[in-house]
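Chemist: build me a model:
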Amino acid sequence: MIQPIQRELAEQAYGRELDLLARADRRPRPPNWRLSPWAVSTYILGGTLDDGTPITPKYIGRPRLIEIAIATLTTDRALLLLGVPGTGKTWLSEHLAAAVSGDSTLLVQGTAGTSEEVIRYGWNYASLIARGPSAEALVPSPVLSGMRDGKLVRVEELTRIPSDVQDALITILSEKLLPIPELGQAVQAVKGFNVIATANDRDRGINDLSSALKRRFNTVVLPLPATPEEEVTIVTRRVADLSRALELPAEPPAAEEIRRVVTIFRELRGGLTEDGRAKVKSPSGTLSTGEAISVLNSGLALAAHFGDGRLAAEDLAAGLTGAVIKDPVQDSAIWQEYLETVMRERDGWGDLYAACRELV
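Modeler: Here you go, the predicted structure:
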């Protein structure tokens, strides 16, 4: 019996769209690209094919940023997606890899414990001890596999990787070459290989990139949504997608509930109320679009399993409180002040104010 997958890869979830784009695509494609740059852009930003088939947008924001990112991947420079948490860096890198290579699984997850083997290669030690260094004993990294197959490789949280390990990428990105001195060989990258890295700009100073490595990347900064309407659209789409994937037996949240969450997040992170009349203090957390999506999905889970299936104020309150209060002292005071000076005075928000007030 085939078990249901909890989360489909981008190339699985949107395989039909990728196939339709590939069949309709008549523009030049770089070597080993599944789609042309134009078709990749259409897949990411959404559009309509000549036969009227709609392509759903995967990223809502400035189209020029996406065009720059895609164009970078056609050159000899790698791409660095930079931004605060929750701006869609990982989501975008996955969809770019799916559209360009048809494979988003060549992934290096950066942590403080990431070793050079994860970027270069490792060994099957049983085989190594028995027969010595050999091609059979070599365990390729995602980077090495991407070089051999001419595919995109994703490196998540690049600045969390120790600096000396980061620098293992320098020769790979500049020379498109990975020496394997134990075998007296070197792997040359097949055309189509490139790297998409992501980094959280709040991690600056943890493991800053060396100047040599920075020169190998073209950086695209992904901003937070420019307008409330844009952010509401993003949250609405992603909440609907995740609710379907998680099979939550709850009604989709009303537009007003989504707008309330987005408004709270934008006001607290911006330090100003929506009408511009009052300043508010900002908590220590980022309060990103991604966190707004999580708050709404958590609320839907509560409504589905412990309520009547309709998202109510009390379902949102727990998620909101948890998202805002990261520091139990400082953030708690900021949240209480916001509740009393802003939310309490806002028409039609009495239910949400009361639900939040119970939890602080």
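Chemist: hey, let's count contacts and neighbours off CA atoms from now on
Modeler: Fine.
Chemist: so residue 178 belongs to a strand, correct?
Modeler: Yes: if the criterion is DSSP: H, G, I helix; E, B strand; the rest coil, then residue 178 is within a strand.
Chemist: that one against residue 186, yeah?
Modeler: Yes: between residue 178 and residue 186 there is a contact under CA atoms under 8 Å: 5.4 Å.
Chemist: more neighbours: these two, which one.
Modeler: residue 178 (22 against 12; other CA atoms under 10 Å).
Chemist: what is the neighbour count of residue 229?
Modeler: When neighbours are counted by other CA under 10 Å, residue 229 comes out with 12.
Chemist: would you do the same for the sequence below? I want to compare the two.
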Amino acid sequence: MDTYILGIESSCDDTSAAVIKNGILLSNVTAGQAVHMAYGGVVPELASRAHQQNIVPVVSEALRQAGVNKEQLNAVAFTRGPGLMGSLLVGVSFAKGFARSLDIPLIDVNHLQAHVIANFVKEPGEESDQPRFPFLCLLVSGGNSQIIKVNAYNDMEVLGQTIDDAAGEAIDKCSKVMGLGYPGGPIIDKLARQGNPKTFTFAKPHIEGYNFSFSGLKTSFLYSLRDWIKDDPDFVEHHKTDLAASLEHTIVEILMDKLRKVVKDTHIKEVALAGGVSANNGLRNSFHEHAEKYGWKVYIPKFRFTTDNAAMIATTGYFKYQDKDFCSIDLPAYSRVTII
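Modeler: Model prediction:
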């Protein structure tokens, strides 16, 4: 008998719905929110209002593209947290009402775990190369930077993480200081492809163990830029490609230095990448270089599964459905939590 899972993601500013049949992705629909660009960052109140407008048409379109009637669904998986509380409440409330109306189980999903599970998304007619347990995963996004040991889909251990800013947050803030716009990640990535990563040097913190720190890099970038602009008011415009390339290179070096240490200490050479910053070309290229140099077996999700999306929620939900790991309708959303 076929198993159909509807996944719903609404943790930040993307409203997304996906349908999976027997572990195979049938549809993945996402509505973004351009309204935040004028503010240089996500405005929580505006985000929740946009989710309210988008949730019904996005779910309807996901079902239509999948060719599935709502009565065929076996369960509804939804992002319970972490994320923006107002945004989460829209997705959580819709999922609860939808599942109740169909009298089918609810499956709560940890957003960070789902980013890791994005490496297991299967599409029709494709042979997917998936990580074997246990493997290591570098999860890098706007709000999180973690090295995770993945023993099973529901057994993940954080070995190292940022002690202050996340890598994606540092990129966005440096982009804002340069006046490049929001979101900063894709802009920096595009400019970095045209620049010299060795032009400028920025501070790299020395943190014991496997943890990261990016606040010092951000401060170093800000102060350096301030001094350079004193001598040349148009410094950013004249050097923006080299600035982007040097910033990206420094962040990638910080991440990969720690990841190499973990691989060496754990002897685990199956290494995956996840999170929004995993769309960055410099980081993806560094992963492939490390695979060739150190004999790692690396796994990187397709670009459309790196940012917030419901395909990863539905895939996680499918795994949990097989274990009958359902949740009660009274479970609340949560804004902050570890990956555990």
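Chemist: so after superposing, what's the score?
Modeler: Taking TM-score structural alignment, normalised by the length of structure 2 as the basis, the two superposed chains have a TM-score of 0.27; 158 aligned residues with a CA RMSD of 6.6 Å.
Chemist: tell me what the host helix or strand of residue 253 of structure 2 is packed against?
Modeler: Using DSSP states H and E, residue 253 of structure 2 falls within helix 235-266. Judged by 3 or more CA pairs under 8 Å, 6 or more residues apart in numbering; DSSP states H and E, helix 235-266 of structure 2 is in contact with helix 167-177, helix 184-192, helix 215-231, helix 281-294.
Chemist: could you rerun that using 7 Å?
Modeler: helix 184-192 (3 or more CA pairs under 7 Å, 6 or more residues apart in numbering; DSSP states H and E).
Chemist: ok, and what's touching the helix it packs on?
Modeler: Helix 184-192 of structure 2 is contacted by residues 168, 171-172, 175-176, 241-242, 244-245, 280-281 when judged by CA atoms under 7 Å, 6 or more residues apart in numbering.
Chemist: how much does it deviate in direction from helix 167-177?
Modeler: Helix 184-192 of structure 2 and helix 167-177 are oriented at 70 degrees to each other (axes from the mean of the first three to the mean of the last three CA atoms, to 10 degrees).
Chemist: in helix 184-192 of structure 2, what counts as buried?
Modeler: Within helix 184-192 of structure 2, the residues that count as buried by 16 or more other CA atoms under 10 Å are 184-189, 191-192.
Chemist: and for stretch 244-257 of structure 2?
Modeler: 244-252, 254-256.
Chemist: between those residues, which is closest to residue 270 of structure 2?
Modeler: Set against residue 270 of structure 2, the nearest of the buried residues of stretch 244-257 of structure 2 by CA to CA is residue 256 (14.5 Å).
Chemist: just the strands in structure 1 please.
Modeler: 47-48, 54-55, 78-83, 107-109, 121-123, 138-140, 152-156, 177-180, 185-188, 194-200, 217-221 (DSSP state E).
Chemist: and structure 2, by the same measure?
Modeler: Using DSSP E, strands in structure 2 cover 4-9, 15-21, 24-31, 75-81, 106-110, 135-140, 145-152, 155-161, 270-274, 297-299.
Chemist: buried deepest among those, which one?
Modeler: Each of these was scored by mean neighbour count; the highest is strand 4-9, a mean of 30, by mean count of other CA atoms under 10 Å.
Chemist: run through the neighbouring helices and strands of it.
Modeler: So strand 4-9 of structure 2, by 3+ CA pairs under 7 Å, 6+ apart, packs with strand 15-21, strand 75-81, helix 310-322.
Chemist: got a markdown table for the ones you listed, with distance to residue 262 of structure 2 too?
Modeler: Below are those laid out as a markdown table (distance: least, CA to CA, whole Å):
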| stretch | distance to residue 262 of structure 2 |
| --- | --- |
| strand 15-21 | 34 |
| strand 75-81 | 27 |
| helix 310-322 | 25 |
